[in-house]
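Asker: 3D, please:
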Amino acid sequence: MRRGFLSFDALARARGCRYVGALVRGGNASRPLLARRSLEMMRRRWPWLLGLGALTGACTGIIGDPLGGKEGSTPTAFVCDEGAVPAALPLRRLSHLQYRNTVSDLVRFAVPSAAAEILGGADPLFATLPDDQRVGPDKHYAGFTRLDQALQQQHVDGAYRVADQIGKAVTASPSRLAELAGACATDADAANDDACLDDMIRRFGERALRRPVTDEDVAFYRGPAGAAPFDAADYADVVALLLNAPHLMYFVEHGQDGSDPTAPLDAYELASRLSYHFWQTLPDEQLFAAARSGDLLSEAGYEAEVERIWSDPRTRAAMGELFGQWLDNTTLEELDARVGTPLFDAFTAGYTPGPDLREHMLAEVTDAALHYTFEEPGTFRDLLTSRKSFARTEDLASLYGVPVWSGGEPPEFSEPERVGLLTRAAFLATGSANTRPIMKGVFIRKALLCDEIPPPPPNAAANPPQLSDTLSTREVVEELTGQGTCAGCHKVVINPLGFATENFDSLGRVRAEQTLFDPDTGEVVGTASVNTEAVPRIESGDERVAMNAEDLTNLVAESPKPYACFARQYFRFTFGRLEDLNRDACALSDVKLALDEGKPMADVLRAIARSQAFRVRSFED
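Answerer: Just a heads-up that it's a prediction; the model follows:
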């Protein structure tokens, strides 16, 4: 007989969220009583979670305050004070990607023979979970979506449905149930049912909770099953409850000793830090074994696992998340949105952008970073100055005038004007017939240099500069921003960085002059000279002139600012919060030192795991 599963209300409250009105799934009359009992147990077991405060109404709020506040311009060095205590990490929820990867790996562990079918059936439910929002000092530049901590009713609803579906699916047949819990779950001997269920909770629970399963855990999680004998539905309820556990949904860290301002992570917490940072999912069996044995807490054991984890193919995908989110140009519009309009068709001159061109441009930037991290032992400077194309599709390769890259040695750009990261199409294209030098400058200043740009005055126009039939885009921008309150930022901080690449059009193609069009008919009405000379002032007070994109690229690469900025961006990706330049200087300096020494990107990215900050839990407010 199926004994009642926890009510939705109990699960929502266990997740730190109050659902207005109890929704009890199913019609068994015993379920409300069981729900109240389980809720009371949850309150006793997880006061740290419920103590965050009940969220009412639509159940929305922020746990912690990751990446909140303001920041100034990038320092070029971080002075490590071993006595400084970092701020405590907020209680972080697994990101959408991490949650999906975790549940998927749990299914593969529980019922490997049917995992593909089970996960295929759950795909529509994963799709109902809300996407994470970009969170950072600026909503457009170098924000990391994995840091969003908004807890909404959609999260609770979606996780409940996923857990319920997975629980039913992994127990849907005797063979699946036997794979999950052993032959004891399907034999006719009721005398072994209690031991069989308890063993399943211990095995599956260690992975789901990412920590050892105690006797108290077993007593709690077997609650929905009631008393033996047990059927498949009872096992399904227990699995679903484990999949909704706070220890699965959040990164719960207590450390080995919570009496000091900082405490070393215990072996299981450290295993999770490593796996979620480098794999975006839970530890594998070898990492769990290192945690169980305590080997992970030794220097030799830890170093061995860092190297093994780095060599795993999943690390490449996780680092792709880092580079993709850091270098994402969110202001880049869809490239085919204006296809069919007279002006845009005249501008493209026979080239028709497809619906996937924008994604291909952004993917090329990520592929460049991954190439210098995994395929070729390149440095951060190599990424900034590379003259190689990583265009995997014909639409982008044809814009570059190079062969499609299908792996191996990438082709060199044939155009001498195309030099480095800043001349890749993802940072030049706009989706219109006009370039946007202002947005190009803002991207460099914020995402690559971590400089703060003061907000525009309230009466400032936020519209892109209009295409002129008599003036170049640079001339239009200079007229718009060269005087008044706008001039201070635009003339000195923003515009020069964008002007240096104005010899590329708004598809990212090299041009010697700018063709001028009638904005209404698309008729060619003339040309304007392209002026790329600028004083970019990468460093404050630097009056050196950049004549073109190559000069700009070299000035950026020679400055310590982009290296310090990347250290800060990587810190945010790793720890899920904004860095404190004093209290977090030790972790920042470890990464910056590897960059300054010109170490390969692979060494730079592993440096964070070798830092002391990665291996401790801070309890400082």
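
Asker: alpha carbons only for contacts and neighbour counts from here, please
Answerer: Noted.

Asker: ok, residues contacting stretch 448-460?
Answerer: By CA atoms under 8 Å, 6 or more residues apart in numbering, the list of residues contacting stretch 448-460 from outside reads 71-74, 445-446, 485-486, 489, 493, 561-562, 564-566.

Asker: can you do 7 Å?
Answerer: Contacts of stretch 448-460 with the rest of the structure, by CA atoms under 7 Å, 6 or more residues apart in numbering, involve E71, G72, S73, T74, R445, K446, K561, P562, C565.

Asker: can I get these in a markdown table with distance to G508?
Answerer: What follows is the contacts of stretch 448-460, written out as a markdown table (distance: CA to CA, whole Å):
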| residue | distance to G508 |
| --- | --- |
| E71 | 32 |
| G72 | 31 |
| S73 | 29 |
| T74 | 29 |
| R445 | 20 |
| K446 | 21 |
| K561 | 26 |
| P562 | 23 |
| C565 | 26 |
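
Asker: this one next, for a side-by-side:
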Amino acid sequence: MIVASGCTGNVGNAGNAGNVGEPGAEDPTTVDPRACEDGTVHPGRAPLRRLTRFEYNKTVRDLFGDTTEPAFSLPSEDVGNGFGNDADALSVSSLLAEQLSTVAEGVARRATATREALAKLAPCASNVSAESEEACARTIVERIAPLAYRRPLAAGEADELLALYSVGRMDAAFDVGVATMIEGLLQSPDFLYRIEWGTSDPERPELRRPTGDEMATRLSYLFWGTMPDEELRLAAQAGELSTKQGVRAQAERMLEDPRARTTIRFFFDNLLPISNLADLERNAEAFPTFSRAIGALMREETQRFLEHEIFEGTGTWASILTAPYTFMNGPLAAFYGVSGVTGDEFQQVQLDTTQRLGLLTQAGVMAGTTHSNTTNPVVRGSFVLQKLMCEKIPLPTGDILERVKPPDPYTGATARERFSQHSQDPVCVTCHQYMDPVGFTFENYDAVGLFRTTENDVTIDASGSLPGTPGAVSGPTELVKKLAEAEQVHGCFATRWAEYGYGLTLRAEDACTKQAISTAFKASGYNVKQLLIELTQTDAFHYILVAR
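Answerer: Prediction:
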């Protein structure tokens, strides 16, 4: 079991928000606001971004209609910024290169497997003759390659791809030649990477502006995780993406498209501990009503709730954290012990707000922050501090690791009794004085997220506190209310979206980007949809800093 605890000295380090529990401590990604309002452009970093597995799957789906999600056979991305799309962590090993070849071969084979499949590439391919083969192959190249490269073809590029067709066609049929061309296309850096050359800014030689096609690509992968659609490509060609107003108009359109909801689901699958709930295992004797099927329903509950609140509800991060309702179907309601809900369709259900309130008290989040059959307040507290407050807590190593192993479940009747050793150890207390009081407030939820008032027949003390805020809290609903009021929590949420949307981990040189997004998020009343729109309005989104 991994327990984020047992550190020594200051918890804060490069890239986080300072020492835990000390809001306002020096932050390497925070600068004097006046430094970012000097009338100049502050673009931050724009690293070269490789397609992630999520993006690869969506792109080949839109290119070829391939819904097999082939990229999930590739190695998982390094966590990096927490979303698997951190450009600085997306290296290419020899193994990955080999597997990218295998995946490309499979996509190409499926795209050319039948006459109907070939016809989707170009109508001429459905009834090609010996005389028309090469012309039809060129038609396919000229249609598919600009979509795959997300820009018009440069001189000679079509001929290079046709040369691959000719090699594959030698001693084989037309479909093999086309498949060979597609294999090469999918292994090209122009497909696998979002390459940006930009256009020069005469007044600022150190800056470049993304071209129309590059801006269309930035937008499409931010909102949809895939290549631009026809409307976005036409807007790029018409020069409509050269202004912030034009970009905003497309961003607003794209956010209302159903494809944006898939991306938002992906974001929360990575921010929250819910993606593996369908694989969660618990002791059947201790938790007889829990199953993997229930775990899958828990995940769907959270995602349905988020989607509704963001798109149909109040739509603020605070309302998500404190909403008095959730979504359940019959089987999940029975698990919760909620009456009056039947059938497989999810429906809105009002909560007993003395027991649950908002996102964090949902069973899936509580079960996902529990790694065994007994709860661990350290893990739950660490999740809140690191994921929702952007506090960095290093994992224990060496001798400290031995001292912070989870206590034996028989060393105390309640988790508070078992984990009290952390507050007594002068080394461990450095971090645990912040994590444990947060985690203890969630002890009313057992290892599968069901509400309880006792553990081993002992009344649970769910009191605690939140770092950086005055006063104690008496339980989980009071804690989430404090979280919803904490500016640090809102700033952290904006940072998480910026890191996902820009495909990086914010560093010192991105300080003005972070400030611009946080300021805009606050001005919107912490509206989530508006936050996503504002991600497209920053200097970081509209400029490229030329490397020196």
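
Asker: Among the contacts of stretch 448-460 of the first structure, which pair sits farthest apart?
Answerer: Maximum pairwise distance among these (CA to CA): 15.5 Å, between E71 and P562.

Asker: Quick check on those two: which one has the bigger neighbour count.
Answerer: Counted by other CA atoms under 10 Å, E71 of the first structure and P562 do not tie: P562 has more neighbours, with 26 against 16.

Asker: Counterpart of that one over in the second structure?
Answerer: Aligned counterpart of P562 of the first structure in the second structure: V489 (TM-score structural alignment).

Asker: Find the helix or strand that that match is a member of.
Answerer: V489 of the second structure is part of helix 487-502, with elements assigned from DSSP states H and E.

Asker: circling back: which one of the contacts of stretch 448-460 of the first structure has the most neighbours?
Answerer: Most crowded among these, counting by other CA under 10 Å, is P562 at 26 neighbours.

Asker: Would you check how far apart it and V85 of the first structure are?
Answerer: With the distance defined as CA to CA, to the nearest Å, P562 of the first structure ends up 26 Å from V85 of the first structure.

Asker: Same check on I453 of the first structure?
Answerer: Using CA to CA, one obtains 29 Å as the distance from I453 of the first structure to V85 of the first structure.

Asker: Might you report the residue contacts of the aligned residue in the second structure for V477 of the first structure?
Answerer: In the second structure, the residue equivalent to V477 of the first structure is F419, according to TM-score structural alignment. For F419 of the second structure, the contacting residues are P407, taking CA under 7 Å, 6+ apart as the criterion.

Asker: And F419 of the second structure, how far from A413 of the second structure?
Answerer: Separation of F419 of the second structure from A413 of the second structure (CA to CA) stands at 11 Å.

Asker: Any idea how many residues pack against the aligned residue in the first structure for M389 of the second structure?
Answerer: Residue correspondence to the first structure (TM-score structural alignment): M389 of the second structure is matched to L449. When neighbours are defined as other CA under 10 Å, L449 of the first structure has 24 of them.

Asker: Then M42 of the first structure?
Answerer: Considering only other CA under 10 Å, M42 of the first structure is surrounded by 21 other residues.

Asker: sec struct for it, please.
Answerer: In three-state terms, and counting by DSSP: H, G, I helix; E, B strand; the rest coil, M42 of the first structure is helix.

Asker: The stretch 251-400 of the first structure: helices as residue ranges?
Answerer: Secondary structure of the stretch 251-400 of the first structure (DSSP state H, counting those that start in this stretch): helices at 267-278, 285-293, 299-311, 313-326, 342-348, 357-370, 380-385, 394-400.

Asker: which strands and helices sit next to the next helix or strand after the last one?
Answerer: Secondary structure here is assigned by DSSP H and E; on that basis, the next helix or strand after helix 394-400 of the first structure toward the C-terminus is helix 437-443. Helix 437-443 of the first structure makes packing contacts with helix 495-499 when contacts are defined by 3 or more CA pairs under 7 Å, 6 or more residues apart in numbering; DSSP states H and E.

Asker: Following the helix it packs on in sequence, what is the next regular element?
Answerer: Of the helices and strands lying after helix 495-499 of the first structure in sequence (DSSP H and E), the nearest is strand 513-517.

Asker: what comes up buried for the next helix or strand after that next one?
Answerer: Proceeding N to C from strand 513-517 of the first structure, the next assigned helix or strand is strand 524-529, under DSSP H and E. Using 16 or more other CA atoms under 10 Å as the test for burial, strand 524-529 of the first structure gives A528.

Asker: And stretch 352-360 of the second structure, by the same measure?
Answerer: Of the residues in stretch 352-360 of the second structure, those scored as buried under the neighbour-count criterion (16+ other CA under 10 Å) are Q355, R356, L357, G358, L359, L360.

Asker: Pick the one among the residues you listed closest to L161 of the second structure.
Answerer: Set against L161 of the second structure, the nearest of those by CA to CA is L359 (49.9 Å).

Asker: which residues touch R356 of the second structure?
Answerer: Contacts here follow CA under 7 Å, 6+ apart; on that basis R356 of the second structure touches T477.

Asker: Work out which residue lies at the spatial centre of the second structure.
Answerer: The residue at the geometric middle of the second structure, judged as the C-alpha nearest the mean C-alpha position with CA atoms, centre = their mean, is F267 (2.9 Å).

Asker: Which residue in the first structure aligns with that residue?
Answerer: Under the alignment defined by TM-score structural alignment, F267 of the second structure is paired with L322 of the first structure.

Asker: Check G525 of the second structure too.
Answerer: Here G525 of the second structure is matched to G598 in the first structure, going by TM-score structural alignment.

Asker: Touching, its match and T379? I think so.
Answerer: Yes. G598 of the first structure lies in contact with T379 (CA atoms under 7 Å); the separation is 6.0 Å.

Asker: ok, the two, which is more surrounded?
Answerer: Relative neighbour count places T379 above the other of G598 of the first structure and T379, with 22 against 16, counting by other CA under 10 Å.

Asker: Could you find the closest non-adjacent residue to the more buried one?
Answerer: Nearest residue to T379 of the first structure, sequence neighbours excluded (CA to CA, 6 or more residues apart in numbering): P600, at 4.6 Å.

Asker: Can you check which part of the first structure the helix or strand hosting A540 of the second structure sits on?
Answerer: For A540 of the second structure, the host element (DSSP H and E) is helix 539-542. The counterpart of helix 539-542 of the second structure in the first structure, counting by TM-score structural alignment, spans residues 612-615.

Asker: Before I go, just wanted to say thanks for your time.
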